[in-house]
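The amino acid sequence is not available; the structure is as follows:
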């Protein structure tokens, strides 16, 4: 459910713009608000699981997620929808790491690899089926059903959790870092709020952007000084002493800014420039997920044998090749080229995302893995939000700089606009809009190329944990 809801909403953005009479920058907050909630709650999940037990916390997360879904379906304006998406994100942020913790404990250390292989299937099917399901629901019923579909699934999940999950006895091992929480969670939220406000404000010099981001950054810096001195900090920054983890964090951050930022643009291009329906836009994105499904199992086996370094480099090169084609898009670019490029990018994604995570965690001891996973998840949320905001700002400014691109895109939702344009202007406008997307994808391509620098220093041999044991596949979930 949580994976589906991240991808379903991406194809619904033009619908929200039309239904709620809002702008793309404001509608994008339905995704950003969800991300903010995830970033806020992830640091608390590990401690809360120890304190209250994984079963009880998992059930609470399910209830929050389903409640947020129901509220989203009753949203009366874009502001209420954004607020309800935050509630949904609070549950979704806990669901995935908690589920992985429960399954890892049940499987035992010797079966984690096999279990992760099975669990990889829904993680890959989500990005493929999400846009397709979202597009079909919007066309066959209404946008409300992209959220209401979570109710029956959530009810089954709740019943299964009550009946099947064993009751665990909470055994809090560490005192809770309240000061760290008061510094980090609001700091992250304010910083991401400021960065994510750039597309709506249209400039980085806006008071809302600068003040929010500055206060948030100050709180995060204060947390860093606190965490380096605290006995049991909310996030263990001493993990950065591990060279392999530090290089992996830098690689993952650059990659997330480029890839997740560009990922928001793919469905928008098909919807706004090519005039596709939401269902067709979802189907057109499927090759990317199929490509990832093919390479992820192979990449996992190769990482065990030769280390993540070489695998990640090949993956990034493949993504760069696919992205390069999108830098040349126009109003009538061949679908064979576009779908082939998405497939190649998917092949690269399957060889990049999980191997980077493995590089970060494979040299940590068993007791450090949970803290390392939390650290990586937080960095990825920050990077994803920065990437989304960056690409939205670049695209918005590119379209504003072209006289006819904006009216052409607007004519898809309001045909009366097309009648006001001079003959031939509509096609010219769509061509200008395509060029605006192409130049925005160029920014993503440059960032992908820069990712090759830290990726070059990733380990190229199979790692052994500091305690001398063989490294098992860590329980990682990419949000």
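Nice, I can see it. Note that this is a predicted model, so its numbers are computed, not measured.

all contacts plus neighbour counts: C-alpha atoms, from now on.
OK.

quick one: the helices in the stretch 201-350 of the chain?
All helices of the stretch 201-350 of the chain, identified by DSSP state H, counting those that start in this stretch, fall at 207-229, 243-263, 265-272, 278-284, 286-306, 308-326, 335-350.

Same question for the stretch 351-479 of the chain.
For the stretch 351-479 of the chain, applying DSSP H, counting those that start in this stretch gives helices covering 353-361, 366-400, 405-413, 415-419, 425-455.

try this one side by side with the last:
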């Protein structure tokens, strides 16, 4: 950590002081109760790129017609995006330690803009697919950059409130995506989806570069390309293999998943060796901190539950209830908006009450919502669907903000970027696993019921109910895990002179009760 008032790249006096100087008399430290300008800028940029990720959901049928591709090919626009995120995010921990905040921001948004512009004018499907991969490469940097910067510049006592504001932005974006895309597609071509995002992203990039301030000091170092290849192959294969389940046959997806797990093991062994020289691509020492490891598990289980519902509900509402994509987006939008708008409230409560007081009831709410969805039928009132979805989203809001803040807060500051990268990587893996799980369970149960002679509609409903039962069981594991959390976790101290606590013991935990 830098310990002077000099910014890393000698940018004039607008630079923020290091976070441990929050009482410095310069007046540049953020005032209590206010979100630092650098965080507001990064939140806005992250909102734009995440909105783009979900804005494609309703465009698949239009793309199939306009570009004369099959449904399986069109789905690659989402699959390739997710694969790229899983492959690139593990590298961001190393990247964010080697470049300044402004350079990381310029790189991420520049790549995203290039991909968006290419997608707008893509003449054929293959070019559009490449454009989505380029977009995902820029998107993959934004969330770890936001989280790392937040943990660096925001004092510990104010992190819950600021993380709540971050959660609001990144939760509202995916909630708005399907509805916004449905509205745009009513007005014109799928190209308008990218054309609408492009000027907004360009404006955000321009304003960000004009006002963004560097945080921390870049560290020199070389990259281990073997680790890059192993991470890309491992996490990419794992996510791709999981995404193949439910499409008919399990042998090939299982083989791809196994290959991914083997490559991840190779990657992990390589990181352990590089840690001896303190030059890992992704520092696995973050897992030595129990509070962070528990937060990873909670986040993964929560994302499985969320992604499972995001896959099942559109199938239920459109295939079995006959709603249009726009109607479906509008029906689930209140839950997403509620999740986002409650973010600041949850953040302030976290600062006052700690993690357990929020994560335990939040996990119980997730169980109740998913248990309610096990009763779906062709006559379930829409208000009941809306209410259960809103309960699920509100419960996830009560869980995610404390989980992110509590977990990253348990790490020493030099591991913030690696901790953020690990969180981002496992988000992609959990999303893929949750999607594969519910689709496989639903499809398997439906096929079994059809073989018994029931109608396809009844078979699909039975499959959905069983998938929601499995999701509710995973949420029960969340409740049990949340009970293991301490009320509060003090941040791990930086390694100091002889006699300093080791990384395996430097995290002081308050009593659970």
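Sure thing, it's come through. As the structure is a prediction and not an experimental result, all values here were calculated from the model.

Let me see the TM-score of these two.
The TM-score (TM-score structural alignment, normalised by the length of structure 1) is 0.82; 443 aligned residues with a CA RMSD of 3.1 Å.

still on that earlier bit, can I get the helices of the stretch 201-350 of structure 1 in a markdown table with distance to residue 100 of structure 1 and mean neighbour count?
Listed next are those as a markdown table, based on distance: least, CA to CA, whole Å; neighbours: other CA atoms under 10 Å:
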| stretch | distance to residue 100 of structure 1 | mean neighbour count |
| --- | --- | --- |
| helix 207-229 | 26 | 18 |
| helix 243-263 | 21 | 23 |
| helix 265-272 | 30 | 22 |
| helix 278-284 | 28 | 22 |
| helix 286-306 | 18 | 19 |
| helix 308-326 | 22 | 23 |
| helix 335-350 | 20 | 22 |
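
For residue 358 of structure 1, find the nearest of these.
Ranking the helices of the stretch 201-350 of structure 1 by their distance to residue 358 of structure 1 (criterion: CA to CA) puts helix 308-326 first, at 7.3 Å.

the inter-axis angle of that closest one versus helix 265-272?
With axes from the mean of the first three to the mean of the last three CA atoms, to 10 degrees defining the directions, helix 308-326 of structure 1 sits at 20 degrees from helix 265-272.

Could you tell me the angle between helix 308-326 of structure 1 and helix 243-263?
Going by the same axes, to 10 degrees, helix 308-326 of structure 1 makes 20 degrees with helix 243-263.

and helix 308-326 of structure 1, what does it pack onto?
Judged by 3 or more CA pairs under 8 Å, 6 or more residues apart in numbering; DSSP states H and E, the packing partners of helix 308-326 of structure 1 are helix 286-306, helix 335-350, helix 353-361, helix 425-455.

Which one, of those, ends up nearest to residue 84 of structure 1?
Smallest distance to residue 84 of structure 1 across these (CA to CA): 28.2 Å, for helix 286-306.

Mean per-residue distance, the closest one versus structure 2.
Once fitted to structure 2, helix 286-306 of structure 1 is off its aligned match by 2.7 Å on average (mean CA distance after the TM-score superposition for structure 1).

Other residues contacting that helix?
With contact meaning CA atoms under 8 Å, 6 or more residues apart in numbering, helix 286-306 of structure 1 is reached by 117, 121, 124-125, 127-129, 308, 311, 339-340, 342-351, 354-355, 460-462.

go again using 7 Å as the cut-off
If you take CA atoms under 7 Å, 6 or more residues apart in numbering as the criterion, helix 286-306 of structure 1 is touched by 124, 127-128, 311, 339, 342-347, 349-351, 355, 460-462.
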